[in-house]
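Engineer: Sequence plus the predicted model coming up.
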Amino acid sequence: MPTTQTFLLPDLGEGLTEAELLTWLVTVGDTVELNQNIAEVETAKASVELPSPYAGTVVALYADEGATIEVGRPFIDIAVEGASTDDTPTAPAPSQTPPVSKERTPVLVGYGVAEESTGRRRRRTNAATASAVDAVVTEQERPLAAPPVRFAAKQNGIDLAEVPATGDRGQVTRDDLEQYLARSAADPVPEPGAASGESARPGAAVLDEERTPIKGVRKHTADAMVRSAFTAPHVTEFVTVDVTPAVDLLAQLKESKHFRSVRITPLALVAKALLVALRSNPSLNSAWDEANQEIVTKRYVNLGIAAATPRGLMVPNIKNAHTLSLRDLAEALTTLTTTAKEGRTGPQDLSAGTITITNVGVFGVDSGTPILNPGEAAILCFGAIRRQPWEYRGEIALRSVTTLSLSFDHRLVDGEQGSRFLATIADILSDPVTLIALS
C-alpha cells in the first residue's frame, strides 16, 4: 500500500534560510522518478532545480509559484509504494544538519547524506505531522488550476476562487483566467475615494504605484551591500588614462588567427592587467578575518565580474583566473556573462570570490565609487572609453581615454598600496606590451 512521504525544503547551500518557488515542474497526480526535477526555486544565491527524493505519485504541492518558503517547511508530498514513514528526508536547519540514515534514505542528486553520532533519525513530532495534514487539507480546498495558471493569477492579483471554472475536472483553465481578466479590464474598479460612476476630481493626485517584494537575489544583494558599506572602511581613488595603445592592440588581436574564434573585449585586457598588477600588490587580494583577528592573503585569484541580470545584480567569479592566458581569460569572460544573462549562474559560481571588476562603461558611464563585494579587499570600476582631445607627445590629439576607479578596504590596504596597484593597471593599459614582459 502506498505511503505518503513529505519532502521538506532543504538548505540549498551555505546556511540559506528560504527560497522562492519559481516554477512547479509537476502537478498533483503526476508520476515522478527518483531524482527527476520537480521544481525550480530561487535562493539568495542562484536559481536551482530541485530533484525528487522519491519515485512515486505526487499527492500535494505545498506552495504557489512566486511564494517564499522557509527551509525545513513541507514542500511536496509523494505517495511511494512500500515506503516507511521513517524514510522521509528532512531538510537541514540553517545552522546544523539533521540525522539521516544512509541505509534507508534514497540519495538525492546534489545532496549528500549526513549522519548523527547516535546513528538514529530524528522523528517528526505529532505537531509537525498535524501541520502537514492541515496543509494537505488547505491544498485540496483551493480551486483546481495548473501551476502556470496559478502563477499568472498571482502576477495579476487575481483570486482563483472568483474565476468561473470550465475545465473537465472543475479546474480553472488559462482561457478562464484570460476571459476573467478581459472582463475586469472592460469594467475597471473605481479609483479609491471616488463614488461609483464618478471620475477623479480635476487636479486630484493619482497614486500610480508598483510594489515589488524584496526577496531572492535583490534582497541578498541589498543586505550584502549594506553590510559591506558599514563594516569595511571604503576608500576610492581615480585615474584617467590614455588607452589608445590597448584599443589598437585589441584590433590587432581580433585579426589574429589565434583569437578569431574568441570574443576579445576591452574588459579582457583590463582583467588581465589587474591579474598582472596583483603579483606585485598582493594586499589587494586579501580578506579580513574578524573572528580570528587575522589578515588572509590569498595566493589564488577568483576574479568576480559584476553582472546585471534579469534576476538582479550578481557577481559570479572565474576560478583561478591568475592561471589563465589572455585567450583563455577572454573565453571565460564570455561564458560567465552569457551564463549570467541566461539566468543559469549556480551557487558555486557566486562563492569564494577574491577581487571584483565592475564594468560601468557598457552603460556609457565614465566612473563610479563601487561598494566592495563582502569579504573582498578591492573592486575595480572600469568606465566608458571615449575619443577625446588629449595631450600626446607634446601636442593635442584625438585619443581613446577611460577612467578607472578603485575602492578598497583601508583595514587591509593602505593608500600607497592602493595607489600603486591602480597606477600599475593604468600603466599596463597605456602600454600593453607590458603584458608580454610581465606575463
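Structural biologist: Okay, I see it.

Engineer: hey, let's count contacts and neighbours off CA atoms from now on
Structural biologist: OK.

Engineer: Point to the residue nearest the middle of the chain.
Structural biologist: With distances taken as Cα atoms, centre = their mean, Ala46 lies nearest the centre of the chain, 3.9 Å away.

Engineer: Wait, that residue touches Gln348, no?
Structural biologist: No - using Cα atoms under 8 Å, Ala46 makes no contact with Gln348, being 9.1 Å away.

Engineer: Quick one: end-to-end distance for stretch 298-312.
Structural biologist: 28 Å (Cα to Cα, to the nearest Å).

Engineer: again with stretch 316-325
Structural biologist: Start-to-end span of stretch 316-325 (Cα to Cα) is 19 Å.

Engineer: Assign the nearest residue to Glu115 once chain neighbours are set aside to helix, strand or coil.
Structural biologist: With sequence-adjacent residues excluded and distances taken as Cα to Cα, 6 or more residues apart in numbering, Glu115 is closest to Pro99, at 4.9 Å. On the three-state scheme (DSSP: H, G, I helix; E, B strand; the rest coil), Pro99 is labelled coil.

Engineer: what's the following helix or strand after the strand or helix carrying Leu22?
Structural biologist: Following DSSP states H and E, one finds Leu22 within strand 18-24. Downstream of strand 18-24, the first helix or strand assigned by DSSP H and E is strand 31-32.

Engineer: Quick one: list the elements packing against that following strand.
Structural biologist: strand 56-61 (3 or more Cα pairs under 8 Å, 6 or more residues apart in numbering; DSSP states H and E).

Engineer: Structure two is appended below for comparative analysis:
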Amino acid sequence: MTADTSTRYREFKMPDVGEGLTEAEILKWYVQPGDSVTDGQVVCEVETAKAAVELPIPYDGVVHELRFGEGTTVDVGASIITVDVAPGSGEPAPAAASAVAEEPVEPAEPAEPAGPDGPAGPAGPTGRTPVLVGYGVAEASTKRRARRGTSVAGAGAGAGASVPGQATAAGAAAAAIQAEMNGHTGTPPQPRPLAKPPVRKLAKDLGVDLATITPTGPGGIITREDVHAATAPATAAVPAVAAPVQAPAPAPVAEPATAAQAAGVTAGRETRIPIKGVRKATAAAMVGSAFTAPHVTEFITVDVTRTMKLVEELKSDKDMAGLRVNPLLLIAKALLVAIKRNPDVNAAWDEANQEIVLKHYVNLGIAAATPRGLIVPNIKDAHDKTLPQLAEALGELVSTAREGRTTPAAMQGGTVTITNVGVFGVDTGTPILNPGESAILAVGAIKLQPWVHKGKVKPRQVTTLALSFDHRLVDGALGSQVLADIAAILEQPKRLITWA
C-alpha cells in the first residue's frame, strides 16, 4: 500500500520568528536533498531584521527539495523546504518538484493575513498580500493564480509549490474555518489598509485617513510617499509604480574574493551592499528615534581610579570565580542604583494613549557590535540581580551576541541601555535612544590622566560619561541627577553598598 502524495510530501514554511517580521534571509542550509531529517532537527539558519535564528524541521523524513538558495530573502509564509515523510512508498514525486524548467515560476502567493476584523486587504499587483507587523501568518488560501507547467528544482526555485490533492477538500475546510474565525460566512468586512507602523504613525501625525489613500507599494502597501502625497495638492500627487516581483535567483556558486564583495556587488571602484537584515532594522529604528524623541545629552568626566581597583579585587574574589569582571559590570550596577534612586527616568512615552509609562523593572540593554550590525539585547529584570548574577548575565549576553545567536526575544522589552564606546578608544559620544526607551548611557575610554586629587595633581584613571534622555518625560534636573549619581558611585564605589 502506498502513501498518498497529498500527505507524503510536507512543506515547511518560513515562520514568523520575530513577532511580526515580514521576511528573513536564508544564511545557511545544514541539509541537502536526499538527507534524512528528524523532528526538531535544525535544517537552516536565517537572519531576520532582529537576529540570526536556527530553524528546526517539524517532520521526520527525507529532504526532497530546497526551495531557496543561501543568501535569498524569503517572505514569511513561503515554503522553503519539502520533506518526503514516507520515503520508499513508491509514489511519484509531485510535478512541481520533479519538473525541470528553463525559466523560474512565478512565486505563489503566501497566505492572506487576517486582521482583527477579517482579511487584512486585497492582493497587490503581484497577486500576493505581504505579512505585516502584528498580523501573523494565516492558513494558506485556496485561491491561487494559474501555475505554469514547469518549475525549478533545487535551491533557488519559486516559493510555495502546491502539493497535489490539497487545493480541494483541505482548501475548502481551511476557507470554512477562516470564515468561522472571522465571524461571518458571507461578504467579508471592509479590509484594513495595509501599512507598516511607522507609516501609520506618520498618517496619524498628519491627520490622514489611511482608508482614503490609494496604495502604490508592493502588494498594496501604503508607503510614506503615499501619505505625503495625500497631504499635497491633487495636481502634485503622482503615484509611484510598484516594481514587479521577480522570482529569487539561485545563490551563486563561486566564492567572492573579499568580505566586501560577499556583502555586495563590486563594480569598478565601488561596492554596493544591500541594506537588509539587522542593518536595515537598526537604521529604521535610529531614524525613527532621532526624529520622534527630543534628545538631550549631558556629559560628566569622573575619576574612576577606585572603581578600577575594585575591579581588580573582584577578579580574585572566590564568589566571582569564573565570571567576567570588568569596568562595564560596575558601571551597569551603578546605573541600576541610580535608577533606583531616580525611578522616574525608567519610563516610556506612549504617544497613542498620551501617557507616560513608569516601569517598575529594569531590562538593561547592552549595545553590541556584531558582524551583522549593531544589536541591543537586554538583561531581563536586571534590577533584581546580585553582582555575581549580573556578571553572569553580561557574560552570556556578550558571548551570544558575538556568536550571532541572539534571539529576537532577547532584544525586546528594553527600558534603558548602555553603549560602551570606550572599547574603541573613543572618549565620548551622543548616543541615540532605542525606540521605546527614555535614557541611554555612553561610556568613554578609561585613560590615565593628570587629575587634582586631595589638592595635588596626580595620574588618575579618568573617563567621560554621556547620558542621552527623552526630554518629553525626563527634564534636565532629573537627567542631571541620574548622571551625577552614576559618577558619584564610580568615584566612590562603596556607595554601591550605602545607596543600594
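Structural biologist: Received the coordinates, thanks. All figures in this text were calculated on a predicted structure; none of them were measured in a lab.

Engineer: ok so, going back, give me the number of residues near the residue nearest to Glu115 of the first structure?
Structural biologist: Pro99 of the first structure is flanked by 21 other residues according to other Cα atoms under 10 Å.

Engineer: Sketch out the strands for the stretch 1-150 of the first structure, chain order is fine.
Structural biologist: Taking DSSP state E, counting those that start in this stretch, the strands of the stretch 1-150 of the first structure run over residues 2-8, 18-24, 31-32, 37-42, 47-51, 56-61, 68-70, 74-81.

Engineer: mind checking which of the ones you listed is nearest Glu115 of the first structure?
Structural biologist: strand 2-8 (17.4 Å; Cα to Cα).

Engineer: Next, the angle from the closest one to strand 56-61.
Structural biologist: Inter-element angle recorded for strand 2-8 of the first structure and strand 56-61: 60 degrees (by axes from the mean of the first three to the mean of the last three Cα atoms, to 10 degrees).

Engineer: got the contact list for strand 2-8 of the first structure?
Structural biologist: If you take Cα atoms under 8 Å, 6 or more residues apart in numbering as the criterion, strand 2-8 of the first structure is touched by 53, 59, 71-85, 87-91, 132.

Engineer: before we move on, what about stretch 283-291 of the first structure?
Structural biologist: So stretch 283-291 of the first structure is contacted by 278, 294-299, 301, 354-355, 375-378, 408, 411-413, 417-418, 421 (Cα under 8 Å, 6+ apart).

Engineer: What's the ChimeraX line that selects buried ones from these?
Structural biologist: Listed next is the ChimeraX selection for buried residues among the contacts of stretch 283-291 of the first structure, using 16 or more other Cα atoms under 10 Å:
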select :278,297,301,354,355,375,376,377,378,408,412,413,417,418,421
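
Engineer: In helices only, show me the contacts of stretch 283-291 of the first structure.
Structural biologist: Those of the contacts of stretch 283-291 of the first structure mapping onto helices are 278, 417-418, 421, per DSSP state H.

Engineer: Looks to me like Val226 of the first structure is in a helix.
Structural biologist: Yes - the assignment for Val226 of the first structure is a helix, going by three-state DSSP.

Engineer: Looking for the alignment partner of it in the second structure.
Structural biologist: In the second structure, the residue matched to Val226 of the first structure (TM-score structural alignment) is Val287.

Engineer: contacting residues for that match?
Structural biologist: With Cα under 8 Å, 6+ apart, Val287 of the second structure has no contacts at all.

Engineer: So which bit of the second structure is stretch 322-338 of the first structure matched to?
Structural biologist: Residue span in the second structure matched to stretch 322-338 of the first structure, by TM-score structural alignment: 383-399.

Engineer: Report the buried residues of the matching stretch.
Structural biologist: By neighbour count on 16+ other Cα under 10 Å, the buried set for stretch 383-399 of the second structure is 383, 385, 387-388, 390-394, 397-398.

Engineer: cool, stretch 441-452 of the second structure as well?
Structural biologist: Result for stretch 441-452 of the second structure [16+ other Cα under 10 Å]: buried residues 441-447, 451.

Engineer: could you list every residue that touches Asp30 of the first structure?
Structural biologist: Contacts of Asp30 of the first structure (Cα under 8 Å, 6+ apart): 57-58.

Engineer: Quick check: the gap between the counterpart of it in the second structure and Trp29 of the second structure.
Structural biologist: Using TM-score structural alignment as the criterion, Asp30 of the first structure maps onto Asp35 of the second structure. Look at Asp35 of the second structure and Trp29 of the second structure: by Cα to Cα, they are 12 Å apart.

Engineer: Over to Val376 of the second structure?
Structural biologist: The separation that Val376 of the second structure has from Trp29 of the second structure, given Cα to Cα, amounts to 27 Å.

Engineer: In strands only, show me the contacts of stretch 283-291 of the first structure.
Structural biologist: Using DSSP state E, the members of the contacts of stretch 283-291 of the first structure that fall in strands are 294-297, 355, 378, 408.

Engineer: and Ser261 of the first structure, how many neighbours?
Structural biologist: Ser261 of the first structure, neighbours per other Cα under 10 Å, totals 11.

Engineer: What does it correspond to in the second structure?
Structural biologist: With TM-score structural alignment as the criterion, Ser261 of the first structure pairs with Gly322.

Engineer: Confirm that match sits in a helix?
Structural biologist: No - applying three-state DSSP, one finds Gly322 of the second structure to be coil, outside a helix.

Engineer: Tell me how far it lies from Gly479 of the second structure.
Structural biologist: 36 Å.

Engineer: One more: Lys333 of the second structure?
Structural biologist: For Lys333 of the second structure relative to Gly479 of the second structure (Cα to Cα), the value is 18 Å.

Engineer: Please name the residues that touch Ser256 of the first structure.
Structural biologist: No residues are in contact with Ser256 of the first structure under the rule Cα under 8 Å, 6+ apart.

Engineer: which residue sits closest to Ala445 of the second structure, ignoring its sequence neighbours?
Structural biologist: Gly422 is the one closest to Ala445 of the second structure (Cα to Cα, 6+ apart), at 3.6 Å.

Engineer: Under the alignment, what does the one you found map to in the first structure?
Structural biologist: Using TM-score structural alignment, Gly422 of the second structure pairs with Gly361 in the first structure.

Engineer: Can you tell me the SS state at its match?
Structural biologist: Going by three-state DSSP: Gly361 of the first structure is helix.
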